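> need a 3D model of the sequence below.
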Amino acid sequence: MRWKKLSKLRCIAKQFLISFKVGGGKKIFLWYDIWHPEGCLFDKFGFRTIYDAGRSIGPKVSSIIRDNNWYWPSARSENLVLIQSRLPEISLGGENVPIWRSSSGKYSCSQTWEHLRPKFSVVEWHNLVWFSLAIPRHAFILWLVFRDALVPKEKLCSWGFTGSSLCLSCFACQESRDHLYFCCSFGRRVWRNIMADCCVYNPPIEWSSIGSWSAECWKSRNLQATICKLCFGATIYYLWRHRNDLLHGNVPRSEEKLIQQIKWDVRSRLVARYSAKICVIEEPSAGAEMESATDFEII
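Okay, the predicted model is just below:
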């Protein structure tokens, strides 16, 4: 980043810099830095005060210090009288030390980011999307689904798309987020099969209740909850890929192969994290048979 771009960030940096502890003042700007009890002198008093003081706009605080004492010509305006009257409050000597807006008074990247970033209320499903073992591509699609930011046919039709809006997996209803997850008969079978392998029976199929239900059931950090969250994200991801394959004329996976792929992704993630033995670790081939619920067991 060039110096000119960095200099444009001064106004942002001022939000975090409370003041300077003045030592010799050689590195502190007289008019633009926050060293005086009145704050930034230029921001508060403007160009007129600089003109009245008979000084340029770029001197350092050291220009008004001699022999460790304040040295400023006689004031010619009320603003300068105010500025000079508060100089005795500032102790001189030592080093120039910036005092930052943080608990320790020192600069902190994390606290600066917390101050800069937009703040919103915490959603109940955040731990389902972002957790240490989350698979990034799965987490991204799951985040889009929770935000209702995917573009199923229902949205395309509202934007002027003239084709059919029916779901390509069941041809029974209009394709929407709530239908794909998991009112569609195809998606519902995949969802229930994967959840049964996780020893979760009769999971909800209405998207409006899945978020709160899963956040409550899988809020712990144990292995079972982690596996369930991984399976949830993988199911969402591969159902969306299945939908795209149907829409764009690609050869879609069958229901059995889709379930096998979800299991393989979850097992691979667990192997990478725990370096444990998994019953089957090879990617499912075209002729592979559907595996049992024990495929998720770590031995």
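
> hey, let's count contacts and neighbours off CA atoms from now on
Fine.

> what about A276, how many neighbours?
Neighbours of A276 under the rule other CA atoms under 10 Å: 12.

> show me what the longest helix along the chain is packed against.
In the chain, ranked by residue count with DSSP state H as the criterion, the top helix is helix 223-247. Judged by 3 or more CA pairs under 8 Å, 6 or more residues apart in numbering; DSSP states H and E, helix 223-247 is in contact with helix 126-129, helix 136-146, helix 185-197, helix 255-274.

> first-to-last residue distance for stretch 124-143?
Stretch 124-143 has an end-to-end distance of 12 Å (criterion: CA to CA, to the nearest Å).

> picking that back up, so which of the helices and strands packed on helix 223-247 gets nearest I236?
helix 136-146 (6.3 Å; CA to CA).

> can you point out the buried residues in the longest helix of the chain?
For helix 223-247, a neighbour-count test (16 or more other CA atoms under 10 Å) marks 225-243, 246 as buried.

> got it, and stretch 7-26?
Neighbour-count burial for stretch 7-26, counted by 16+ other CA under 10 Å, picks out 14, 16-26.

> what's the most distant pair in the residues you listed?
Taking CA to CA, the two most distant members of the buried residues of stretch 7-26 are F16 and G24; they sit 22.5 Å apart.

> C109 and V151, how far apart?
Distance, C109 to V151, using CA to CA: 37 Å.

> should've said Y107
Note on Y107: its distance to V151, by CA to CA, is 43 Å.

> check R267 too.
According to CA to CA, R267 stands 30 Å off from V151.

> more neighbours: these two, which one.
Neighbours per residue, other CA under 10 Å: of R267 and V151, the larger number sits with R267, 27 against 13.

> mind checking how far that one is from R188?
Taken as CA to CA, the span from R267 to R188 is 22 Å.

> so who does I65 touch?
Counting by CA atoms under 8 Å, 6 or more residues apart in numbering, I65 touches 24-25, 71-72.

> compare with the first, here's sequence two:
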Amino acid sequence: MTQESGHQSATIRSMLQLRPVLKEYMYCHIGNGENAAFWFNNWTSIGPLLEFEGQGGPRAMRVRKGAKVIDATRQESWFLPPTRSDQIQMIQAEITTIQPPNASHGPNQFLWRKSDGTFGPVFSSKVTWEYLRVPSPTVYWHKVVWFKEYIPRNSFMAWLALLRKMPTRDRLRRWGMDVPSVCELCSTSSETHHHLFFECEYSSTLWQAFASQIWTNPPNDLHSAASWILQLSRQSNANAIRLIKLIFQASIYLLWKERNARIFTAVSTPPRIIHHAPDRLLRDRLISIKATPPPAQSPL
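Sure, this is the predicted structure:
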């Protein structure tokens, strides 16, 4: 098989995979009918005709499977042979409500579904995504993870940790994997999300060293820390809020990185050394952020 034919085959496979999506979100408004597939495109109110009628449709209607819409016309009128099938009669009744293709109508228009459910010429990835996705309830801690100045890799790890979706050893053991249960950082307790962030003595040292410089008494619990940040955010300036969120995420990222380094490379870093990593990480990020000036005080 040549490279060109292989590329064409891949394109066809991609189109077949997209077809279930396209039939819901793309509609073909018939103009000249020349490049619209009679059986496959969504150009009637009942959707793609092949899905409605099945594989026997082309034979029953005497319209070949690869036909274009224009092929079902004669002298600028629909040419649909009579049939005894109720299903085919329903298709024909639907087709006759559509103006027959004509060269004077211009090319066909492929329209995308809009937010109000109708179709228009402009594709919106946002609208299509809103139709495709299954919305979930908003979590209370989302503002701790997603904010304007976040560091992508750090926020991603924080998001996974708060969802309890990281492959900690307790999860791996529940999946049936034969791995040790003990925490790699402290070697005293079982490794879970809440132990690793920040109940473990090693992780607590890192988290407390930085978070306590912004606000006193940071909790040594992952979700409690997120709630603590949100609560104090209502009474602090924007710069402090931004900094504590970055510290929270950087701590999660660096602890997970250190944990993996110990498991996969047998190399460990003492707490006093690893403390330099968030310092450098935060400095690099804060340099690129324009500080928010404090609110002006009214004169006495």
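
> follow-up on the earlier one: wait, which of the buried residues of stretch 7-26 of structure 1 is closest to L128 of structure 1?
Closest to L128 of structure 1, out of all of these and judged by CA to CA, is F16, at 33.7 Å.

> aligned partner of the closest one in structure 2?
The alignment partner of F16 of structure 1 in structure 2, by TM-score structural alignment, is Y25.

> is its match in contact with W112, as I believe?
Yes: contact criterion CA atoms under 8 Å: Y25 of structure 2 and W112 qualify, at 5.7 Å.

> what do the two both touch?
Contact criterion CA under 8 Å, 6+ apart; residues shared by Y25 of structure 2 and W112: none found.

> coming back round to it: return the angle between stretch directions for the longest helix of structure 1 and helix 185-197.
Between the axes of helix 223-247 of structure 1 and helix 185-197, defined by axes from the mean of the first three to the mean of the last three CA atoms, to 10 degrees, the angle is 160 degrees.

> which residues sit in contact with S74 of structure 1?
Not one residue lies near S74 of structure 1 by CA under 8 Å, 6+ apart.

> that one: which element?
For S74 of structure 1, there is no enclosing helix or strand under DSSP states H and E.

> ok, it to K155 of structure 1 distance?
S74 of structure 1 is 72 Å from K155 of structure 1, by CA to CA.

> stretch 246-266 of structure 1: how far from the chain's middle?
Relative to the centre of its chain, stretch 246-266 of structure 1 is centred 30 Å away, using CA atoms, centre = their mean, to the nearest Å.

> mind listing what's buried along that stretch?
For stretch 246-266 of structure 1, the neighbour count (16+ other CA under 10 Å) marks 246, 252-253, 255, 257-266 as buried.

> biggest separation within those residues, which pair?
Top of the distance list for the buried residues of stretch 246-266 of structure 1 (CA to CA): L246 and V266, 23.9 Å.

> so how far is A261 of structure 2 from F248 of structure 2?
From F248 of structure 2 to A261 of structure 2 the distance is 20 Å (CA to CA).

> ugh, wrong one, I meant H142 of structure 2
Between H142 of structure 2 and A261 of structure 2 the computed distance is 28 Å (CA to CA).

> same deal with N220 of structure 2?
N220 of structure 2 is 23 Å from A261 of structure 2, where distance means CA to CA.

> do the same with I70 of structure 2
64 Å.

> what's the answer for Q55 of structure 2, then?
56 Å.

> again with R164 of structure 2
For R164 of structure 2, the distance to A261 of structure 2 equals 20 Å [CA to CA].

> A211 of structure 2 -> structure 1?
By TM-score structural alignment, A211 of structure 2 lines up with M195 in structure 1.

> which ones among the buried residues of stretch 7-26 of structure 1 lie within strands?
Among the buried residues of stretch 7-26 of structure 1, the ones falling in strands (DSSP state E) are 17-21.

> in structure 2, what residue corresponds to H36 of structure 1?
Under the alignment (TM-score structural alignment), H36 of structure 1 maps onto T44 of structure 2.

> just to revisit the earlier point, skipping adjacent residues, who's closest to the match of F16 of structure 1 in space?
R113 (5.0 Å; CA to CA, 6 or more residues apart in numbering).

> my read: that neighbour touches F119, true?
Yes: under the criterion of CA under 8 Å, R113 of structure 2 is in contact with F119, at a separation of 4.3 Å.

> so which of those two has more stuff around it?
Per other CA under 10 Å, whichever of R113 of structure 2 and F119 has more neighbours is R113, with 21 against 18.

> from I64 of structure 1, how far off is the alignment partner in structure 1 of the more buried one?
Superposed on structure 1 with TM-score structural alignment, R113 of structure 2 falls opposite R101. Distance, R101 of structure 1 to I64 of structure 1, by CA to CA: 27 Å.

> again, but for K153 of structure 1
Spatial separation of K153 of structure 1 from I64 of structure 1 under the definition CA to CA is 71 Å.

> ditto for V129 of structure 1
The value you get for V129 of structure 1 to I64 of structure 1, if CA to CA is used, is 57 Å.

> okay, these two: which has more neighbours?
The neighbour comparison of V129 of structure 1 against I64 (other CA under 10 Å) goes to V129, with 23 against 15.

> surely that one touches L144?
No: shown here, V129 of structure 1 and L144 do not form a contact pair, counting by CA under 8 Å, at 10.0 Å.

> wait, G47 of structure 2 sits on L22?
No: using CA under 8 Å, G47 of structure 2 makes no contact with L22, being 10.2 Å away.

> quick one: map H275 of structure 2 onto structure 1.
In structure 1, H275 of structure 2 lands on I259 (TM-score structural alignment).

> which residue sits closest to its match, ignoring its sequence neighbours?
Once flanking residues are discounted, I259 of structure 1 sits nearest to V190: 6.5 Å by CA to CA, 6+ apart.

> next one: C167 of structure 1
Nearest non-adjacent residue to C167 of structure 1 (CA to CA, 6+ apart): E175, at 4.5 Å.

> ok, now Q87 of structure 2?
E53 (6.9 Å).

> show me what that neighbour aligns to in structure 1.
By TM-score structural alignment, E53 of structure 2 lines up with F45.
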